[in-house]
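Participant: Here's a sequence, model it:
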Amino acid sequence: MRLTVASLNTRGTPLLSSQLSSRYAALGAAFEAAEVDVVNLQEVWTHYHLWQLIRAMPSYRFTSFRRSLAGPAGGLLTLSRLPVVRTRYHRLSALKGVLATALPGVTVANTHLLANRDGDWSESNRYYSKHQAQLAALSRVLPALEPPLVLSGDFNLARDSSLYGQLVRAVGLVDAFGADCPPTFHAAYLPPGRTPHCIDYAFVTSSMTVDVARLNQSLPSDHLGLEVRIHVDSVG
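Facilitator: Purely as a prediction, here's the structure:
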């Protein structure tokens, strides 16, 4: 089985002038023209914006999300050109979770962890213990998901921090980008003096072979998009 999965945090900054509606239309057009089977989207917070994305991506006929009062739970939405067999949402904390979408022969999971507003992933930072708690919750959720598994999203953990090693251990999967992890956040959206980091990832079950793993810099968001093309060698 061959599969191409894309992932993108859609929100954009600054929050009050992100031109979300027009950007979602542009995002939809970009994915409609792409050879992508499944798209994991983060920070889709309202039902209105959920509807906008679904309308802008008509070839992705199958939707996966958990409904909440305001919009998709955890801001997580998965759109697929392949039939969705089952959807499950697993809560990690008050506003964070993992959306697991079962497709024929594979599970695609989508997540978004707590943002680090300080840009500091050292052990003395105020977010460090919170990130550890979310990684512990993630490690409890993932074993319940049926393999083979693709997991992607905005993890908000810098590749060059000690938390990345904890992340790899928590998910128990293979980083699809291997050692090649350039920044996944546009420098133009950072405060002056801040350095962009690799904070978005795609992980796969070891039974999968990664044919292509690349970043998409052209999508209208503060994050770069991820795109991973894989095939499953065996189930396990």
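Participant: drop to CA atoms for contacts and neighbour counts, all remaining ones
Facilitator: Fine.
Participant: so the most centrally placed residue in the chain is in which element?
Facilitator: Centre of the chain computed as the mean C-alpha position; nearest residue by Cα atoms, centre = their mean is G153, 1.6 Å away. G153 belongs to strand 149-154 when assigned by DSSP states H and E.
Participant: this one as well, want them side by side:
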Amino acid sequence: MTTTLDVVSLNVFVGLRSRGAPARSRAVEFCRRLTDLDVDVLLLQEVWTRSLLRFIGARLPSLPHVACRPGLAGQPAGGLAVFSRRSLCAPTYTAFTKTRPGNGNPVFRGKSAVSCRLQGVLTVRTADGKLVLGNTQLTANRDGDWSQANRHHRIHRQQVRIVHDAMRTAGAHTAPLSVLGGDFNIASTSPLYPLIVDNGAWHDPFALTDQPTYRAEYLPAGRTANRIDYLLVSGQPVTSADLILAEPVHLDSGTSFLSDHLAPRIRLHGSRVDGGDSLAV
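Facilitator: Just a heads-up that it's a prediction; the model follows:
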């Protein structure tokens, strides 16, 4: 039986600079909408507490399998979690601790070092070994400068290489299907874009439309919104790609966007395995 593998990536917007409605209020609504869409895999960034992870998981009954690695305080390491309809193997988390900023003043280098310790890439395979998933969030660049001269360029270059190394170690490009997503914090117009797609090893189904994924409403006046979130694919053709969770919603605390990011969504064709366990691709 042919069906569709539906994958979504979402930054849930729980950082220190978050100006959105309370995370749990927004989570109730985005979980409801993702359940209605019948999503098979959900990659979440900025899930910074155990309690928020449990809260979200309780509202995603169709995605009972969860992958994350515990941080020092028991929180999801890197704020990263994967929810899946299919059974998952034990995940691996790789922090960006080997990253070394080369530019900027001592304060910037110190903040960057902390960020690199807190962030990284989560990789996991489905139990049948047919799908490799990667979820990441790189250091934020709030400068509005994506050129090679920007102080974040060297940090990001190193982080992207760590992401690809982790994915290859997990079996990306050798499994029938590999999906890498997350908040890369690198604009698609950046000179680092070829490195993001690993010089063509990954297919970027959003490249043609290239719509911004970060909301202009959260940028300083005059800044241009960019595409900084990605869902990349290796091994199977993508049948559709779009951005969801775009409209403001009415919550108890008032009208709010569900995140400062839009959520990339892709669909791929595959065949359902015995027992109804989503897809074999």
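Participant: Once they're superposed, what TM-score comes out?
Facilitator: Remark: TM-score between the superposed chains equals 0.91 [TM-score structural alignment, normalised by the length of structure 1]; 234 aligned residues with a Cα RMSD of 2.2 Å.
Participant: Measure the mean distance from the strand holding G153 of structure 1 to structure 2 post-superposition.
Facilitator: Superposed on structure 2, strand 149-154 of structure 1 shows a mean distance to its aligned partners of 0.6 Å (mean Cα distance after the TM-score superposition for structure 1).
Participant: Where in structure 2 does that strand fall?
Facilitator: On structure 2, the counterpart of strand 149-154 of structure 1 by TM-score structural alignment is residues 178-183.
Participant: Tell me who's in contact with the residue lying closest to C116 of structure 2 once chain neighbours are set aside.
Facilitator: Excluding its sequence neighbours, the residue lying closest to C116 of structure 2 (Cα to Cα, 6 or more residues apart in numbering) is F96, at 4.7 Å. Going by Cα atoms under 8 Å, 6 or more residues apart in numbering, F96 of structure 2 touches 116-121, 159, 162.
Participant: Map V7 of structure 2 across to structure 1 for me.
Facilitator: Under TM-score structural alignment, V7 of structure 2 pairs with V5 in structure 1.
Participant: Confirm that that match sits in a helix.
Facilitator: No. Per DSSP: H, G, I helix; E, B strand; the rest coil, V5 of structure 1 lies outside any helix segment and is strand.
Participant: burial of the nearest residue to it once chain neighbours are set aside, as a residue count?
Facilitator: Spatial nearest neighbour of V5 of structure 1, excluding adjacent residues (Cα to Cα, 6+ apart): V38 at 4.8 Å. For V38 of structure 1, the neighbour count with other Cα atoms under 10 Å is 23.
Participant: can you check the one 4 residues further on too?
Facilitator: Here the neighbour count serves as a burial measure; for Q42 of structure 1 (other Cα under 10 Å) it reads 24.
Participant: contacting residues for the nearest residue to D222 of structure 1 once chain neighbours are set aside?
Facilitator: If the residues on either side of it in the chain are set aside, D222 of structure 1 comes closest to G12, at 4.8 Å by Cα to Cα, 6+ apart. By Cα under 8 Å, 6+ apart, the residues touching G12 of structure 1 are 18, 20, 220-223.
Participant: By neighbour count, sort out the buried ones in these.
Facilitator: 20, 220-223 (16 or more other Cα atoms under 10 Å).
Participant: Cross those residues against helices and list the overlap.
Facilitator: L20 (DSSP state H).
Participant: now the buried ones among the contacts of G12 of structure 1 in a markdown table, with distance to V212 of structure 1?
Facilitator: Listed next are the buried ones among the contacts of G12 of structure 1 as a markdown table, based on distance: Cα to Cα, whole Å:
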| residue | distance to V212 of structure 1 |
| --- | --- |
| L20 | 29 |
| P220 | 22 |
| S221 | 22 |
| D222 | 23 |
| H223 | 19 |
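Participant: Can you tell me which of the buried ones among the contacts of G12 of structure 1 is closest to T209 of structure 1?
Facilitator: Nearest to T209 of structure 1 out of the buried ones among the contacts of G12 of structure 1 is H223 (Cα to Cα; 25.4 Å).
Participant: That closest one matches what in structure 2?
Facilitator: By TM-score structural alignment, H223 of structure 1 lines up with H261.
Participant: Same check on L79 of structure 1?
Facilitator: Checking TM-score structural alignment: L79 of structure 1 goes with F83.
Participant: average offset between the host helix or strand of its match and structure 1?
Facilitator: Assigned by DSSP H and E, F83 of structure 2 belongs to strand 81-84. On superposition with structure 1, the mean distance recorded for strand 81-84 of structure 2 (mean Cα distance after the TM-score superposition for structure 1) is 0.8 Å.
Participant: For that strand, enumerate the helices and strands it packs against.
Facilitator: When contacts are defined as 3 or more Cα pairs under 8 Å, 6 or more residues apart in numbering; DSSP states H and E, strand 81-84 of structure 2 sits against strand 41-45, strand 65-67.
Participant: average gap between the last one and structure 1?
Facilitator: In the superposition with structure 1, the average deviation recorded for strand 65-67 of structure 2 is 0.8 Å (mean Cα distance after the TM-score superposition for structure 1).
Participant: Find me the equivalent region of that strand in structure 1.
Facilitator: Counting by TM-score structural alignment, strand 65-67 of structure 2 corresponds to 62-64 in structure 1.
Participant: Show me what T101 of structure 1 lines up with in structure 2.
Facilitator: In structure 2, T101 of structure 1 lands on V124 (TM-score structural alignment).
Participant: Would you agree that match is in contact with P91?
Facilitator: Yes. Counting by Cα atoms under 8 Å, P91 is a contact partner of V124 of structure 2 at 4.5 Å.
Participant: List the contacts of the match of H223 of structure 1.
Facilitator: By Cα under 8 Å, 6+ apart, the contact list for H261 of structure 2 reads 10-11, 13, 213-215.
Participant: which residue packs closest to it, ignoring adjacent ones?
Facilitator: In space, and not counting its chain neighbours, H261 of structure 2 is closest to Y214: 4.5 Å by Cα to Cα, 6+ apart.
Participant: how close does the aligned partner of the one you found in structure 1 get to T101 of structure 1?
Facilitator: By TM-score structural alignment, Y214 of structure 2 lines up with F185 in structure 1. Distance, F185 of structure 1 to T101 of structure 1, using Cα to Cα, to the nearest Å: 26 Å.
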